[in-house]
Each structure stands twice: as structure tokens, then as C-alpha cells.
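In: okay, predicted coordinates and the sequence, questions at the end:
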Amino acid sequence: MVVPALPAGLTRRLVVWELVAVFAVSLGASGLRALVNFVGAVTAPAPLSSQRATVLGSFTPDRPWLDLAYHLVSIATGLAPVLLVAYLLVRSGESLRTIGVDASRPGSDLGRGLALAAAIGSTGLVFYLATVALGINKMVVASSLPDVWWAVPVQVLAAAENGILEEVLVAGFLLHRLAQLGVGRGRALVISSLLRGSYHLYQGAGGFLGNVIMGFVFGWLYQRWGRAMPLVVAHTAIDVGAFVGFALLAGRVSWLPGA
């Protein structure tokens, strides 16, 4: 990946403020909330491994159509920071294509993304089970949506939201802007990975560590490929497997905590 130059008219100060603004209204704020949640969890009387963290839950389980409306609005507004990033890139004479978010290589992006999802998803499940057994992570309830016709479509849409939001911001935009600031690749990887881990702290230390490792892998691949699209595919596939898989296994298996 070629180190990008700072576009004409875009100063280092402006880039720093761009990053502060984008993450203050998105995943950086989520990281702060997750930290407070983590402090509350580890200081609670109940051990961490006996607590639950619900990722995709119901807003109004007794009113399915209103519940669906809440989810669709939540997914749509959750992607707003991606629009902000798109605007900032265009303003600097770039675009989402600059960070490899486009449909120019569908076959390559899909193949790389699904292969990465298989590798990360399988090892991530083993890592999660180990951290719960060690008592350093909550039982994660990936999806607790009611048994309604729209449950799977919403799970897929929520997974796509996570994949697009996180990989466009934390892999593509952040690493691109850090490179333009002259931050070394290793240091940029540390920043990106710690940020990714921070907003998963609500799950416990295991969620934090697992996502820091995932952040290193995804960040390194972005630096190598110069494309965030395979990472969007991978992240979406991983979350689809987690949401839909958990819902299918809940109440049917004993080896999955929280199911």
C-alpha cells in the first residue's frame, strides 16, 4: 500500500480535528460508554462470567411492528458517521473509493472477505468460550429478538451496519488519515486496534482483547491491500453467523454460554 500524501488544502490540524469529530460522535463515544459499563460490571457483586451482555435485543417485545421500526431507525442512524466520513473525504478531493469502499473488485473482495470471516470467526468463538471459562468475560447474548418474521432480516441488516460502520471508520478512514499524518504503520495499527477493542469492553476483558487482536489482523490487511471492502464483507459475515447462529442454538445446546 502506497503511503498517501496529505491533500492540498488539508492541514495536519484539520485532519486531527476530523478524527476527533468523527469518533466523538461514533465509536469513540461508544468506547467511553463501554468503559463505564466495564467498570460497573467488574465492581458488581456477581462475577463477570455470570453476567450477560446483549448485543442485539428487543426494544418493545410486546409490540412487534414498533420493535421493527425501532430497529430499522437504529440501523439507519447508526450509519450516519459513514456519511460524515464520505463527506470529509470528498471535501479533501478524495472519496470512499480512496479507502477501497467500492464495487470495483466484487469477486476478490467477496472471496477474501469470506475466507477471513471463516478464519476469524472460528478462532474467535474458541477464544470467547475460553475467556468466559476463565471468568474474564460476560456471557454474550448475540441476539435475543422475539420469534417474528423479520428477526433474521434485521439480524442481517444489523450485521451489515456493524461491518460497514466499523471497517469504514476504524480500518479505512482512521488508518488512511493516520498515514497522511505521517504516523508509522505499527503505531497506527496499535491506535486502530485499541480503539476497536475499547467499544467492546462492555463484554468484558475477553471482548476487549479479542477485538484488539482482530483489529491488528484487519488493520494489517487494510495496510497491505489498501481496501476496506473485504473487511466489510468479513465483518458482516462474522456478525451474521453470530446473530443468526446464536438465535438458532439458543435453548438447544449447553456448550454455548448464555444460549
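Out: Sure thing, it's come through.

In: drop to CA atoms for contacts and neighbour counts, all remaining ones
Out: Fine.

In: which parts of the protein are helices?
Out: Along the chain, counting by DSSP state H, helices occupy 12-24, 27-42, 64-78, 80-91, 106-134, 151-166, 174-180, 185-198, 205-225, 229-249.

In: export those helices to TSV and tack on distance to residue 53?
Out: As requested, the helices of the chain are exported to TSV (distance: least, C-alpha to C-alpha, whole Å):
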stretch	distance to residue 53
helix 12-24	23
helix 27-42	10
helix 64-78	18
helix 80-91	24
helix 106-134	12
helix 151-166	16
helix 174-180	27
helix 185-198	15
helix 205-225	11
helix 229-249	13
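
In: looking at the ones you listed, which is closest to residue 257?
Out: helix 106-134 (7.6 Å; C-alpha to C-alpha).

In: one more to weigh against that first structure:
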Amino acid sequence: MSTSHGPTSPRSWLLPNRPDEPARITDPGKRRAIVVELIIVFAITLGMAGLQSLLSLLDALLRPESLDQQAVAINASQARLGLLDLLEQLLGVLRLFSWAALGVYLLWQGGIALRNVGFDNSRPGRDLAGGAGLAALIGIPGLGLYLVAHSLGLNLAVQPTTLDEAWWRAPVLVLSALGNAAAEEVLVVCYLLTRLRQLGATENRALWISAVLRGSYHLYQGFGGFVGNVVMGLVYGRVWQRTNRIHALIIGHALIDVVAFVGYALLRDQVGWLP
């Protein structure tokens, strides 16, 4: 595992500072149990989403239209009746928060102090500022990458929402953004990287596993969506490895999605530069 080079090293930002990290597990039985746990968790959550996303991309590539001539919606209507659609959307949000809760529970059940893996409410102002900074760092270049990838025919036209206008659309989109942020950052960063630390994976190897997993379940958007989310995963994962704090990551991710979901709903008929 990586070791510190001291506070003055120019490479220090690349290396973790983890005074309270969970101990590495050496018992073969416990190691097998963690591996099985990882397989089960991601087989029913974001790992399965990654496989489905890969199939979706393959289907898009096999169509006669190029990728840039196809569209995919993130938040789409699930029922014809408005009330039923609202309930379907809320169930989707509940599923996302349940995934996040599963990751938190398994870490806690495994004897890990949640405070030591990021669940620390002692610095809300700093977390909010850090989240806003991460949102700007990832969101603005990410939009540019998406537009370039789409113009090159490497990405589908991503529609953050196709929900019809209704009184509940904006609140549901905000809740969806929060659910996405909680599920992804808790499972793919906090939970996965903690378990990989316990298994003795190097920080860099664990970081790449996490980042590629994040990119995999965005493959349905195209190659630009994959690359952009791998980059996001590398940045967010390294921030967590350096700080062992998760709230700024959730805030940053939620801000990106709120702007994308609600902003698209408001602007999609007002501007011509959105695909």
C-alpha cells in the first residue's frame, strides 16, 4: 500500500492520508466472505447496471443510425397516469437510497466505524464548499466533453429528463439527483474502496477499479459518457482516499445532477445548442 512522502512532497496529493483506515484482513475465510459480499452487492446494484449499460451500447452500435442520431433519457416517464408515474419515480429514488443504505449497513455490520470512512458531520460548511468545488471541477469540463463526443459521433444525445411538465417534476428530479449521488458515492467510493483496502489492494489499483466501474454503468450514453465518468471516478475516489470524507462527494455529485436534470427541463425548448 502507498506510504506518505511527507507534507512537502510534490506527489503528496497523489497519496492517501488514512490514520484511521480499517485494518487489512489476512484471515482466508474472512477474505473470501468479503469477495462474495462484493460480488453479491454489485450483482444487484451498479455492477448489474454496468452490464445492462454495455448491452445497451452494443444495441445502439448495431443500429443503422450513428450514435449521435440516437437519444437516451435518464429520467423518463414510467406510467401514462400522472399519479402512477409520480409513484414510479419515487420508487426509483427509494431504490437508490436503499442501495446506499446497504453499503453503509454492511460496513457498520463489519465493525467499521462509519466516522472513519467518511460519515462525519463535524464540518458541514467545509463539505458544502468542497462539494461545490468538485461540482464545478467535474461538471463544466464534463459538459464540454459530452458536446465534443456527441459532435464526433461517439455519444448518444443524452436527455437528462423527458418527464412531462407537472407540479412534481422539479422535486422528483432533485430527489433523483440526491439518490444517484448517494448510491454511487457510497457504493462505488466509500464501500468499494474500503473493502478493497481490507483486501490489501493498492490505492491506485483500487482507484482504477472504482473509476472503471463508475464508467461502466454510464456506457448506455456512449463512449463520451464512459470516459467522462471514469475521470470523475478518478478525481472523486482520490479525494476520498486523501480525506476519508464522503459528504463533499455526495454534495458535488448531487449539484451536478440537479443542474443537469432541472436545467435541462427548463432549457430544452429554449436553446438550440443542446443535442
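Out: Now that the structure is in, tell me what you want to look at. Keep in mind the model is a prediction, meaning the values are calculated, not measured.

In: can you give me the TM-score here?
Out: The TM-score (TM-score structural alignment, normalised by the length of structure 1) is 0.95; 256 aligned residues with a C-alpha RMSD of 1.5 Å.

In: that older thread, quick one: closest of the helices of structure 1 to residue 5 of structure 1.
Out: Using C-alpha to C-alpha, the nearest of the helices of structure 1 to residue 5 of structure 1 is helix 174-180, at 5.4 Å.

In: which other helices and strands contact the closest one?
Out: The contact analysis (3 or more C-alpha pairs under 8 Å, 6 or more residues apart in numbering; DSSP states H and E) places helix 174-180 of structure 1 against helix 12-24, helix 185-198.

In: that helix against structure 2, how far on average?
Out: Taking mean C-alpha distance after the TM-score superposition for structure 1, the mean distance separating helix 174-180 of structure 1 from the aligned residues in structure 2 is 0.9 Å.

In: and that helix, which stretch of structure 2?
Out: In the comparison with structure 2, helix 174-180 of structure 1 aligns to the range 192-198 (TM-score structural alignment).

In: got the contact list for that stretch?
Out: Residues outside stretch 192-198 of structure 2 that contact it (C-alpha atoms under 8 Å, 6 or more residues apart in numbering): 22-25, 34, 38, 117, 203, 206-207, 210.

In: cool, stretch 145-162 of structure 1 as well?
Out: Residues outside stretch 145-162 of structure 1 that contact it (C-alpha under 8 Å, 6+ apart): 56-58, 61, 64, 68, 71-72, 75, 78-79, 143, 232, 235-240, 243-244, 247.

In: for the contacts of stretch 192-198 of structure 2, which one is nearest residue 238 of structure 2?
Out: residue 207 (7.0 Å).

In: burial of the closest one, as a residue count?
Out: Residues lying near residue 207 of structure 2 (other C-alpha atoms under 10 Å) number 25.

In: nearest to residue 49 of structure 1 among the helices of structure 1 would be which one?
Out: Of all these, it is helix 106-134 that lies closest to residue 49 of structure 1, at 5.5 Å by C-alpha to C-alpha.

In: so where is that closest one in structure 2?
Out: Under TM-score structural alignment, the match for helix 106-134 of structure 1 is residues 124-152.

In: can you check stretch 18-37 of structure 1 too?
Out: Counting by TM-score structural alignment, stretch 18-37 of structure 1 corresponds to 37-56 in structure 2.

In: tell me which residues of the matching stretch come out buried.
Out: Residues 38, 41-42, 45-54, 56 are the ones in stretch 37-56 of structure 2 that count as buried (16 or more other C-alpha atoms under 10 Å).

In: check stretch 150-167 of structure 2 too.
Out: For stretch 150-167 of structure 2, by 16+ other C-alpha under 10 Å, it's 150, 153-163.
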